[in-house]
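In: got a predicted structure here, sequence first:
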Amino acid sequence: MRRFAPLAAVALAIVAVPAVIAQSPGAPGAPDKTRVTGGTYAADSNHTMVVWQVDHLGFSNYTGIFGDVTGTLVLDPKNPAASKVDVTIPVAKVTTASAGLTAHLLREGKDGGKPDFFGPAPADAKFVSTSVVLDKDGDEAKVIGNLTLNGVTKPVTLDVDFHGAGTGMNKKETVGFEAEATIKRSDFGVSMGIPFVSDEVELKIHAAFEKQ
């Protein structure tokens, strides 16, 4: 899979910067960073996901999703570099467009051997930020942290954009981010099919957080 796997995170965006995707007219959220207030936010698990993509045999890109992300985001608009994110991704809930492939990702190893991918009872993935670095214009950020996946922890850098902020339908202050990263699944002990299925996994994270 050409850039496949998680993170956790949702890993996830932490700073308020201009949105790259336009919101629908009249939507409660808008790419206005003055709407962001400091405090602790919880991941909206219904609207936060990690999308992974890998190259399949050089013919097409294949995509899957990790959803039901949980965790917290601590924001300080006056000092974005002090922001922190800690999210957990349930690998066992991975989904793809093919029931057969989804089952393959989570099946037991043949004859008691090591599973091809995650196995039937995979541990949750987790992303914990260690630093946030804004660019000189303050409109983009790199969120650096540790991703734990398949029992292996490696540093990962997320390229983050602010998507929007406002008051959600449940009357809670909400912030949203988009993030991207590329990892090598072999770094996390998931090497089945390389090089026919790419080692590199592209991650695209869509994250919403509600203020607590």
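Out: In hand now; what should we look at?

In: going by C-alpha atoms from here, please, whenever you check contacts or count neighbours.
Out: Will do.

In: so where do the helices sit in this structure?
Out: With DSSP state H, the ranges of helices along the chain come out as 99-106.

In: max-length strand in it?
Out: Scanning the chain for the strand with the most residues, using DSSP state E, yields strand 152-167.

In: helices or strands up against it?
Out: Strand 152-167 makes packing contacts with strand 141-149, strand 173-184 when contacts are defined by 3 or more C-alpha pairs under 8 Å, 6 or more residues apart in numbering; DSSP states H and E.

In: and these as TSV, adding mean neighbour count and distance to residue 48?
Out: What follows is the helices and strands packed on strand 152-167, written out as TSV (neighbours: other C-alpha atoms under 10 Å; distance: least, C-alpha to C-alpha, whole Å):
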stretch	mean neighbour count	distance to residue 48
strand 141-149	24	17
strand 173-184	24	9
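
In: another one to put next to it:
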Amino acid sequence: MATTKWAVDPTHSEVQFKVKHLMITTVTGYFSSFNVEVETEDEDFTKATRTIFTADVDSISTNNEQRDTHLKSADFFDAENHGQVRFEGRDYEKSSEDEYKLTGDLTIRGITKPVTVNVEFGGVVVDPYGQTKAGFTVTGKINRKDFGLTWSAVTEAGSVVVSDEIKLQAEIQLVKQG
């Protein structure tokens, strides 16, 4: 069996997170600079031997410059000392027809914890330019406080400003290399 290397197609991929604000609305944020590298046996993702995701904290965007600056500060991601979010996948298991569970280690602010995300496999196709591509929708949840993102505030009425639960969502398109 041959090792197949895959790299992210950034123009057809996106990584976002969602967090409740004041517990009444959801704010969406994006990482505009990220990378995904996967190594598989042939084109079988269930036999992935390497899955690495990184996101540059300085690329965070919530469409609000003041909030983005706060997220990059020591109150949250501490971009100056911890410039990347990193996930190293260990186990990719089929749970139903096109549904999988990917378990690995997520590192934020230098704190590493095991995380399992849901993966919907969209399939493998050859695009009009002859490139072999694979598509995935990734969803999951983490508790931000598990990773040292503990900043908190309470309104005068006692409402929490930012929820602890962060929803993760990514649309990932990989391109088969060489």
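Out: Cool, got the structure. As the structure is a computational prediction, the values presented were derived from the model and not from experiment.

In: got a TM-score for the two of them?
Out: TM-score for the superposed chains, counting by TM-score structural alignment, normalised by the length of the second structure: 0.84, backed by 168 aligned residues with a C-alpha RMSD of 2.2 Å.

In: which residues are in contact with residue 180 of the first structure?
Out: 158, 159, 160, 202, 203, 204, 205 (C-alpha atoms under 8 Å, 6 or more residues apart in numbering).

In: tell me who's in contact with the residue nearest to it when sequence neighbours are not counted.
Out: Nearest non-adjacent residue to residue 180 of the first structure, counting by C-alpha to C-alpha, 6 or more residues apart in numbering: residue 204, 4.6 Å away. Residue 204 of the first structure sits next to 50, 51, 52, 178, 179, 180, 181 when contact means C-alpha under 8 Å, 6+ apart.

In: nearest approach to residue 39 of the first structure belongs to which of the helices and strands packed on strand 152-167 of the first structure?
Out: strand 173-184 (10.4 Å; C-alpha to C-alpha).

In: as CSV, the helices and strands packed on strand 152-167 of the first structure with distance to residue 129 of the first structure would be great.
Out: Conversion of those to CSV gives the following (distance: least, C-alpha to C-alpha, whole Å):
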stretch, distance to residue 129 of the first structure
strand 141-149, 4
strand 173-184, 13
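
In: out of the ones you listed, which comes closest to residue 65 of the first structure?
Out: Here strand 173-184 is closest among those (C-alpha to C-alpha), at 13.9 Å.

In: what range in the second structure matches that closest one?
Out: Following TM-score structural alignment, the aligned partner range for strand 173-184 of the first structure in the second structure is 132-143.

In: tell me the gap between the matching stretch and the middle of its chain.
Out: For stretch 132-143 of the second structure, the separation from the chain centroid amounts to 7 Å (computed by C-alpha atoms, centre = their mean, to the nearest Å).

In: mean distance between that stretch and the first structure after superposition?
Out: Superposing on the first structure and averaging over aligned pairs (mean C-alpha distance after the TM-score superposition for the first structure), stretch 132-143 of the second structure comes out at 0.6 Å.

In: quick one, what contacts the residue mapped onto residue 81 of the first structure from the second structure?
Out: Aligning on TM-score structural alignment places residue 81 of the first structure opposite residue 46 in the second structure. Residue 46 of the second structure makes contact with 40, 92, 93, 94, according to C-alpha under 8 Å, 6+ apart.

In: in the second structure, which spans are strands?
Out: Using DSSP E, strands in the second structure cover 3-8, 14-21, 25-31, 34-41, 50-56, 60-61, 84-94, 99-108, 111-126, 132-143, 162-176.
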